[in-house]
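Student: Here is my input, please return the structure:
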Amino acid sequence: MKLCAAQLGSLKGDVAANVRRHLACIEQAANVGAAVIVFPELSLTGYEPSIARQAALPLCSPHLDPLQAASDRLGIIVAAGLPLPTPNGIQIGMPIFTPSAPRQAYAKQRLHEDELPYFYAGASTSLIQAAQHRIAPAICYESMFMAHAASAKERGADIYLVSVAKTAKGVGEGHAHYPQVARELGLIVLMANCVGPADHFVAAGGSAAWDSEGRLLGCLDPHSEGMLLLDTEAGTASIMPLDAPA
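Tutor: Predicted coordinates for the structure are as follows:
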């Protein structure tokens, strides 16, 4: 099976423009045979906690219909990023669009202290089924705790799908931690980070893939948009330039 990590810079709060960019990435990923594509944390609005309440959309929003339509038409699972409203507060969500199936969402379970004024933690533990694989979603900060990945492994996951918004320091820490996750738990790890301005920092790319023995298969650079295509059967990852419009 092939999975794709899209390394994007999102336009702050502009869901319509970000959806268009996502659609171009989805099309490109499907054209090279990807069954799953994952985007960075809060990719549809940008990682911008201060505007999350105003930018939040429910999973049923018609603004998201084009993503479901692309999933249906191209036969690809899409894991994007979006603030999701709940009765308890706004969650850092990962809407999941599966071909010809109801929309689902995963929400970040462990929040960084900087996120607590803006977001409410999720409790979902569902896995994504794709071909013979069971994929566990993870969003940024929580993915740096081995217990989160261990719980996914206990529930039968064999792929850890990580969506992040990380600085250069955070990318470095991730590149040290995720191979350990892979080795200790026998999980394939695919991480998608953003690039460019986000909140009060600059995101530093470095989207990457590791096999279940912790070997780095491929990595994008810190500055450029692009896509990383992971082939789980061949145990390889290839870098693709991004065709998405600005």
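Student: rest of the way, CA atoms for contacts and neighbours
Tutor: Noted.
Student: Looking at this structure, which strand is longest?
Tutor: Residue-count comparison of every strand in the chain, with assignments taken from DSSP state E, identifies strand 89-97 as the longest.
Student: Counting by contacts, list what the next helix-or-strand element following that strand packs against.
Tutor: Proceeding C-terminally, strand 89-97 gives way to strand 104-107 as the next helix or strand, assigned by DSSP states H and E. If contacts are counted by 3 or more CA pairs under 8 Å, 6 or more residues apart in numbering; DSSP states H and E, strand 104-107 sits against strand 89-97.
Student: packing partners for the strand it packs on?
Tutor: For strand 89-97, the packing partners by 3+ CA pairs under 8 Å, 6+ apart come out as helix 65-74, strand 77-79, strand 82-86, strand 104-107.
Student: Settle this for me: residue 18 is touching residue 43, isn't it.
Tutor: Yes. Under the criterion of CA atoms under 8 Å, residue 18 lies in contact with residue 43, with a separation of 7.5 Å.
Student: which of those two has more neighbours?
Tutor: It is residue 43, of residue 18 and residue 43, that has more neighbours when counted by other CA atoms under 10 Å, with 34 against 21.
Student: where's that one relative to residue 128, distance?
Tutor: If you measure residue 43 against residue 128 using CA to CA, to the nearest Å, the figure is 19 Å.
Student: Distance check, the residue of the chain most remote from its centre against residue 119.
Tutor: When distances are taken from the C-alpha mean of the chain, residue 87 lies farthest, 24.1 Å away, according to CA atoms, centre = their mean. Distance of residue 87 to residue 119, given as CA to CA: 12 Å.
Student: what's the overlap in contacts for residue 18 and residue 43?
Tutor: Residues within reach of residue 18 and of residue 43 at once, by CA atoms under 8 Å, 6 or more residues apart in numbering, are residue 10.
Student: one more, for comparison:
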Amino acid sequence: MRNFTIATAQIGSARGDVSGNLVAHADAVAAAASCDVSVLVFPELSLTGYEPDLAASLTFAADDARLDSLRRLAIQHRITLIVGAPIRNGADKPAIGAFILTPDGDIRTYLKMHLGANEIAHFSHGARPLTLDVDGQRLGISICADSSRESHPKTYADLGAQVYAAGVFLTREWYVDDAPRLQKYATKFGMLAVMANQGASTGTYESVGQSAIWAPGGHLLVQADGVESALLTATLAKSGWQGNLVRM
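Tutor: All right, here's what the predicted structure looks like:
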């Protein structure tokens, strides 16, 4: 069995440009494949950009043909992809969600359970946590404001997760609260905490970047420099977790 490696793809997303954003995703998958990555985590709403006002018009479903190219890449490179998008939720409003595209060709969905104040008018809540087992590691899936409730990572810790994987969109203002929380959870629950933030983005909000990964115990393994396009990796070696940054 290969060593488990998880990576964050800090890429920029253009407002509402799904086709262009898919190209950026494909480039990140290619970079991840060269690093033998097991799981690649993309930022919140990475396929559309973090644009709450556009979500209803850009909503995805699990059988959406727009996912076909990423599904093929997941199969080809044997990588599990966690991709951000507005997802149909059977309600009046879509959910902020993540598609999990597996090397077996399956597509699972996680819907954000806890919304930010600016999201309530545009999105509905998800109801259930989602764990994912890859290469001997159990992941708990999270999206941004989910981490504002300590009960969220605790639920995953109780379910045996070793990794808390969060796709986020954070401005400079939001970052100062959210990043320390993830580090705290790495310390308190003994999990690897993975935070994939958007890079240089065009749209309503300005991302601060600075994606990061914290080892169990809270030690910072690796962090992006601002909004650079980068792949951050954490590999579980015999000596423990090892971090690395690959600029794209």
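Student: After superposing, what score do the chains get?
Tutor: The TM-score (TM-score structural alignment, normalised by the length of the first structure) is 0.95; 242 aligned residues with a CA RMSD of 1.2 Å.
Student: Centre-most residue in the first structure?
Tutor: What sits nearest the mean C-alpha location of the first structure, by CA atoms, centre = their mean, is residue 163, with 3.1 Å.
Student: got a list of what the aligned partner of residue 168 of the second structure in the first structure touches?
Tutor: Residue 168 of the second structure maps onto residue 164 in the first structure, with residues paired by TM-score structural alignment. Shown here is residue 164 of the first structure, whose contacts under the criterion CA under 8 Å, 6+ apart are 40-41, 139-141, 191-194.
Student: again, but for residue 194 of the first structure
Tutor: Residue 194 of the first structure sits next to 7-10, 40-41, 43, 164-166, 203-205, 225 when contact means CA under 8 Å, 6+ apart.
Student: and if you look at residue 103 of the first structure?
Tutor: 59-60, 68, 95-97.
Student: And the residues you listed, which of them are buried?
Tutor: Among the contacts of residue 103 of the first structure, those classed as buried by neighbour count (16 or more other CA atoms under 10 Å) are 59, 68, 95-97.
Student: returning to that earlier point: in a markdown table, list the contacts of residue 194 of the first structure along with distance to residue 109 of the first structure and secondary structure.
Tutor: A markdown table is the format used below for the contacts of residue 194 of the first structure (distance: CA to CA, whole Å; DSSP: H, G, I helix; E, B strand; the rest coil):
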| residue | distance to residue 109 of the first structure | secondary structure |
| --- | --- | --- |
| 7 | 23 | strand |
| 8 | 23 | coil |
| 9 | 24 | coil |
| 10 | 23 | coil |
| 40 | 16 | coil |
| 41 | 13 | coil |
| 43 | 18 | coil |
| 164 | 14 | coil |
| 165 | 16 | coil |
| 166 | 17 | coil |
| 203 | 22 | strand |
| 204 | 23 | strand |
| 205 | 23 | coil |
| 225 | 28 | coil |
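Student: Tell me how many other residues surround the equivalent of residue 106 of the first structure over in the second structure.
Tutor: With TM-score structural alignment defining the correspondence, residue 106 of the first structure maps onto residue 110 in the second structure. Around residue 110 of the second structure sit 23 other residues, with neighbours defined as other CA under 10 Å.
Student: my guess is residue 110 of the second structure meets residue 132, correct?
Tutor: No. Judged on CA under 8 Å, residue 110 of the second structure makes no contact with residue 132 at a distance of 10.6 Å.
Student: can you list residues touching both of the two?
Tutor: Here residue 110 of the second structure and residue 132 share the contacting residues residue 141, scored by CA under 8 Å, 6+ apart.
Student: can you give me the helices in the first structure?
Tutor: For the first structure, the helices defined by DSSP state H cover 15-31, 52-55, 65-74, 146-154, 168-185.
Student: Quick one, which of the ones you listed gets closest to residue 231 of the first structure.
Tutor: Among these, the nearest to residue 231 of the first structure by CA to CA is helix 15-31 (12.2 Å).
Student: Would you mind listing the buried residues in that closest one?
Tutor: Counting neighbours by 16+ other CA under 10 Å, the buried set in helix 15-31 of the first structure is 15, 17-23, 25-30.
Student: Where does it end up in the second structure?
Tutor: Under TM-score structural alignment, helix 15-31 of the first structure corresponds to residues 18-34 of the second structure.
Student: what sits against the aligned residue in the second structure for residue 41 of the first structure?
Tutor: If you follow residue 41 of the first structure across to the second structure using TM-score structural alignment, you land on residue 44. Taking CA under 8 Å, 6+ apart, we find residue 44 of the second structure in contact with 50, 83-85, 96-98, 143-144, 167-169, 196-198.
Student: same deal with residue 121 of the first structure?
Tutor: Residue 121 of the first structure sits next to 91-92, 107-111 when contact means CA under 8 Å, 6+ apart.
Student: Check the offset of stretch 25-42 of the first structure from the chain's centre.
Tutor: 10 Å (CA atoms, centre = their mean, to the nearest Å).
Student: follow-up on the earlier one: check what contacts the longest strand of the first structure and list those residues.
Tutor: By CA under 8 Å, 6+ apart, strand 89-97 of the first structure touches 41-42, 52-53, 56, 59, 67-68, 71, 77-85, 103-108, 118-122.
Student: if we go to 6 Å?
Tutor: Contacts with strand 89-97 of the first structure, where a contact means CA atoms under 6 Å, 6 or more residues apart in numbering, come from 68, 77-84, 103-108, 119-120.
Student: With stretch 14-29 of the second structure instead?
Tutor: Contact with stretch 14-29 of the second structure is made by 13, 47-49, 201-203, as judged by CA under 6 Å, 6+ apart.
Student: just the buried members of those residues?
Tutor: Judged by neighbour count, with 16+ other CA under 10 Å as the criterion, the buried members of the contacts of stretch 14-29 of the second structure are 13, 47-49, 201-202.
Student: Farthest pair within these?
Tutor: Of all the pairs that these form, the one spanning the most space (CA to CA) is 47 and 202, at 12.7 Å.
Student: what's the nearest residue to the equivalent of residue 122 of the second structure over in the first structure if we skip its chain neighbours?
Tutor: By TM-score structural alignment, residue 122 of the second structure lines up with residue 118 in the first structure. Ranked by CA to CA, 6 or more residues apart in numbering and with sequence neighbours excluded, the top spatial neighbour of residue 118 of the first structure is residue 49, at 6.1 Å.
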